[in-house]
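Here is my input; please provide its structure:
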Amino acid sequence: MAKQNIINRTIGVNFNTSGTAEALVWAPFTDHLVLKLKNSEVAMLKQQHGYFSVTTDQLKPGDQYQFLVNDKTLPDAASLFQPEGVHGPSAAFDLKAFDWTDHGWQNIPLSNYIIYELHTGTFSPDGTFNGIEEKLNYLIKLGITAIEIMPVSQFPGSRNWGYDGVFPFAVQNSYGGAAALQQLVNACHKKGLAVILDVVYNHLGPEGNYFGQFGPYFTDKYHTPWGSALNFDDAGCDEVRRYFIENVLMWFRDFHVDALRMDAVHAIRDFSPVHILREINQHVAELMEQAGRTHYVIAECDLNDTRYINPLQKEGYGFSGQWIDEFHHALRVAAGGERNGYYSDFNGITDLANAYQNGYVYHGQYSNQRQKTFGTTTEGIDGSQFVVFSQNHDQVGNRMLGERSSQLFSFEMQKLMAGAVMISPFLPMLFMGEEWSETNPFQFFVSHSEKELIEAVRKGRKAEFADFHAEGEAPDPQAISTFENSKLSWDLLDKGHHKVMLDYYKNFIQLRKSQSAFKHTDRENMSVVVDEVNNTLVIQRWTNDQQVICLLNFSKQQQQINIPEEVTNWQKLLDSADPKWNGPATSPEIISAGKLSVPPEAILIYTQYHA
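Okay, the predicted model is just below:
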């Protein structure tokens, strides 16, 4: 593991204890580097391995600056703030200036995470970090324990999902910048909420990407679906690796973020002796040891390879957990959703049962879509290492029209799908607004300024839906209306069935938190019985002091479900078909062995406690 400064950020512009600015820039593509200030220029001293450095009292926090690289004036590749956007000058920011009040905060156990994924620009009316802060009390009452914020690194314009960021260290100016993010994290900790930040290390966006003019940040050895691959194992890779390791450490150390969700790690190619992902997690482990704080790194990975989530001690990459798209895919098909595109590889209720038992649906079987045997066994891995959901930004926003479940499934099925996530031995995640059956879509939006790029994005979106046989036209990603249409409708919370759904979610989340059989993420204490013909599942979970039985009917007809012989005088915990949840009929309060009639598209939960 390369030696890395754990205590302080060293690259870019930083301020020492005396308030003097120290700049360290990697620019091996030039022999001379100049720091350009408002009224002066400061020559920088060339160091080893392509670095340039300078210490100066001419640059203060808030001052704008740039670098002169081969006669081109460029913003800082390690900028912390871009007040005028991706093409403007950088602004110096003192990471140590914020007055933190969360010194007593300790990250909650990962197994207690109930995650709420949100997009800063569309979550609140004003689309800022302050807008999120104003809604924290709402999230607490809902029962959320951790918010997951989609990427905030500076992107072009003011409208973007965040995956087109081009300044990994700079916090989006239209959201409020770095100080506002620090304030939000501090406020979350004050209220007992953990904060997960989505980060992107598999590519950088196309507009405002000046990295290639400084040094070999990219490699031609590999390609990604989104642009040039970052250089983690080619000539010059040591300093690229340092750059992204420093980025990870900054979010934890200087922004007090509790966890990172790392986007599409399967697209990060590295054949070094120590994979960059493993090295990142090695440094995180060192930071935790030195700082005495707990941090988690969660991967988005579609390779079904437990090497990513195996601990460092077992030669894994050391991720705390990963998103499981396959649970979502199996759940959607079981619920009657389409079976085109990547959904074609899933067989509904049988694969959903498989997902409950194994996390991965494919853990060594043949995949028709991939045309190969796919996946590894998950034996011995705790359920807290898997994050599951019925909706997320990808699965909603990457539909052509961005429809949520509220537009695709009945009210009863929405309740069943929510329940299917909550009763799992995995970490549940909600996508903003699903808890009140939000009707507005979440669509793909950008705000580029380059005409050719705008047209390329439009054409790319149309081509993306070829496998899904979608009819009609995709919304224009560049149009302001596409962004505005994706904002949450907060005025729906106390209206009709939206209020009912919100109360239902609150009730289910409280159930998840209060019942030991649901709270624990032990995958061993669970049995799953599937009825393919009638499209039903019977899931039993237990701890030393409690047993629960969950009856899930995904069919559109009432079904007779066999209750196991050991079930005697079990009490009802939840009934999604109860009229109080706008359901068709209530079920018995007490059940015993035999058959129970379960309403269509419903989930029933019964329990028995042990003294």
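
all contacts plus neighbour counts: C-alpha atoms, from now on.
Noted.

Can you report how many residues lie near Asp545?
12 (other CA atoms under 10 Å).

If you could redo that for Gln557, that was the one I meant.
13.

I'd like the distance between it and Phe15.
Distance, Gln557 to Phe15, by CA to CA, to the nearest Å: 66 Å.

Just the element for Leu184, please.
Taking DSSP states H and E as the criterion, Leu184 maps to helix 177-190.

Same check on Phe67?
Judged by DSSP H and E, Phe67 forms part of strand 64-69.

Give me the contact list for that strand.
Defining contact as CA atoms under 8 Å, 6 or more residues apart in numbering, one finds that strand 64-69 is touched by 27, 30, 32-38, 73-76, 89-92, 213-214.

among the residues you listed, which ones are buried?
Neighbour-count burial (16 or more other CA atoms under 10 Å) applied to these gives 27, 30, 32-37, 73-76, 89-92, 213-214.

now, which of those residues lie within strands?
Residues of the buried ones among the contacts of strand 64-69 located in strands (DSSP state E): Leu33, Val34, Leu35, Lys36, Thr73, Leu74, Ser90, Ala91.

residues in contact with the third one?
Taking CA under 8 Å, 6+ apart, we find Leu35 in contact with Glu41, Val42, Ala43, Met44, Tyr65, Gln66, Phe67, Leu68.

To compare against the first, here's the next sequence to fold:
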Amino acid sequence: MQRPSARSISRKHAMRFGAEVRTDSTRFQLWAPKCRSIRLRLKGRRTLLQLEAIDDGWHCLDVEGVKPGARYKFVLPDDSEIPDPASRHQPDDVDGFSEVIDPAQFQWTDDGWTGRPWEETIIYELHVGAFTEEGTFRAAMDRLDHLVALGITAIQLMPLADFYGRFNWGYDGAMWFAPEASYGRPEDLKAFIDAAHARSLMVFLDVVYNHFGPHGNCLALVAPIFTRKHTSPWGEAINYDGQGASVVREFVVENALYWVTEFNLDGLRFDAVHAITDDSTTHILELLAARLRAARSHRHLHLIVENSENQAIWLRRNSEARPIHYTAQWNDDIHHLVHEAATGENTGYYADFDNMEARCDKLARALAEGFAYQGNIKPHEGMRRGEPSAGLPPTAFVIYMQDHDQIGNRIKGDRITRLANADAVKALTAVYLLSPQIPMLFMGEEWASQNPFPFFSDVPAELRETVRKGRQEELKSTPEHEDPVKPDVEEAVDPTSPATFASARLDWQDLAEPPHAEWLAHYRALIDTRRMEIIPRLAGIEGFASDYEVLGAQCVLVSWRLGDGATLRLYANLDEVTRTGLPSAIGRRIHLQGFAEQGTLGPWTVLWTVEV
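Model (predicted):
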């Protein structure tokens, strides 16, 4: 791992889309095949400028004297005005003027930074707007030392593409190239990333290529960005394989390259790729991975997917055990299993793990092989899910006990420490933080924050009731709705309310107070054990390197052959009852949570051993 040098450099991603600052001018380019002509409005000037229509629906104009900071819009044939779909900054929200940005003006200090190997990754997922009271990139930068002290090696930012209004989870981004203006300017985000690299922290960004937000996307007015050939859970599907799809695909690829190049990110997390439909010869996911890896071949680049279909094909390794397409996938199967074990919730999507015997087998299998469902029928869905994953290394999976979805997709956004007893949560923390899979924490988890993380989305007044009702419908598939003792879905917090967003902000003042300080010490100790005992043994770990056994109700034994030839074993009793008559532990103890002696595991006991 190399540390940044003191030499200052600039970074700029050249692309066909948007406004490009040149020596004495700025070139404006817009792909608008639906429009016979496009004019340019520069804020403060009366005269509109006519763009030149060139081949394939492109409109272009080079304007002398336009400098960074200039504001502009495009004027359509009907005299309506739109911001630049490839705007680098929207200072006045998604409907306002776009601002010309010269990315070369920001001076980076991380010239020597090449990232970190994937095996060293410990992810911390955060929402910039709720991470601090101020909700800005600059304020988040002040908390970086906390993450370093915790032992985090990678920050994963929830989506930043500019969205409508004052608050949003980020998955309703409308302007894909513009970092959300309420968090700060583009150079503020760059300063945050630069500061993270100075502390040897990687930074990943969550990107959404399966839909646009419901308000602010102007691309559909000028180009065939959507298709009726496919459907999407969010409405119209993005056109990856129809007429005009070649430029749509280019727009998406350039967006991904823009983030990792101009902002020097260490990786991307691709949201809900199962909802991306593409019948092209080369799927957009294959194209994205190939172009990104080719562009960043000189450094570590980590590409993560969320995929409810559990498709192992995207996680394949080459003969040198390196990812061909994507580095890893979020492992929701394990989340559901450990959540059910801790809380006893067995309705909604947790109904797939209701049977205790099956649940134990699925948990052990998911820890050992990645997917719990590998072509099996999921009872709750009544559908066959997944592909065989035993041949993948455990590092092809991201393991977690909480994330934004699994907290936020509850009626009130409750965290697991409000739903389960402390012994259960600490035991499951010991399972996932020491697993050979790559662990991820959700912000505030490390001190058992009591603040919820409900779903929030600011929308125009005329859409608020639609969003509220839509949210209530979504919550009907959750375990709370199906549990008669839990609040009815109609009591869900209002996602469009500023108070809902405010409730999600972290309670940093509680960090040093009991019991939060004790929780923080628990997490730090586990991460320190991972750093010393697990990470050094992960390089070179292969597939088909695990085994598992169900020892009884809620009791499992899982073993892995690590990259250095050592054997890592997990003995876990995830129940309130002591289990006896179990196999004696083999190897040197590296962590014990609970009580264990020969052949016995106490309630909520997790024992890890390593045998060299």
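
Overlay the chains and give the TM-score.
The TM-score (TM-score structural alignment, normalised by the length of structure 1) is 0.91; 582 aligned residues with a CA RMSD of 2.2 Å.

Run the contacts of Leu35 of structure 1 past structure 2 and keep the common ones.
Counting by both residues aligned by TM-score structural alignment, their matches' CA atoms under 8 Å, the contacts of Leu35 of structure 1 that remain in contact in structure 2 are Glu41, Val42, Ala43, Met44, Tyr65, Gln66, Phe67, Leu68.

in the stretch 401-550 of structure 1, which spans are helices?
In the stretch 401-550 of structure 1, the segments counted as helices under DSSP state H, counting those that start in this stretch are 405-408, 411-422, 451-464, 480-484, 496-514, 516-519.

out of those helices, which comes closest to Asn553 of structure 1?
Closest to Asn553 of structure 1 of the helices of the stretch 401-550 of structure 1 is helix 411-422 (CA to CA; 8.2 Å).

got the angle between the closest one and helix 496-514?
Per axes from the mean of the first three to the mean of the last three CA atoms, to 10 degrees, the angle that helix 411-422 of structure 1 makes with helix 496-514 is 20 degrees.

against structure 2, where does helix 411-422 of structure 1 fall?
Using TM-score structural alignment, the residues of structure 2 aligned to helix 411-422 of structure 1 are 422-433.

Average separation of that stretch from the aligned part of structure 1, please.
In the superposition against structure 1, stretch 422-433 of structure 2 averages 1.0 Å from its aligned positions (mean CA distance after the TM-score superposition for structure 1).

List the buried residues for that stretch?
Buried residues in stretch 422-433 of structure 2 (16+ other CA under 10 Å): Ala422, Asp423, Ala424, Val425, Lys426, Ala427, Leu428, Thr429, Ala430, Val431, Tyr432, Leu433.

now the strands: where do they sit in the stretch 451-600 of structure 2?
Along the stretch 451-600 of structure 2, counting by DSSP state E, counting those that start in this stretch, strands occupy 546-552, 555-561, 567-573, 588-593, 596-597, 600-601.

chain center to the fifth one, what's the gap?
Mean C-alpha position of strand 596-597 of structure 2 versus that of the full chain (CA atoms, centre = their mean, to the nearest Å) differs by 38 Å.

Does anything pack onto it? Which helices or strands?
Where contact means 3 or more CA pairs under 8 Å, 6 or more residues apart in numbering; DSSP states H and E, strand 596-597 of structure 2 is not packed against any helix or strand.

Check the ones in strands among the buried ones among the contacts of strand 64-69 of structure 1 and tell me the two furthest apart.
Pairwise over these, using CA to CA, the maximum falls at Leu33 and Ala91, 17.9 Å.

Need the helices of the stretch 401-550 of structure 1 in CSV (columns: distance to Ala267 of structure 1).
Putting the helices of the stretch 401-550 of structure 1 into CSV (distance: least, CA to CA, whole Å) gives the following:
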stretch, distance to Ala267 of structure 1
helix 405-408, 28
helix 411-422, 27
helix 451-464, 18
helix 480-484, 27
helix 496-514, 34
helix 516-519, 33
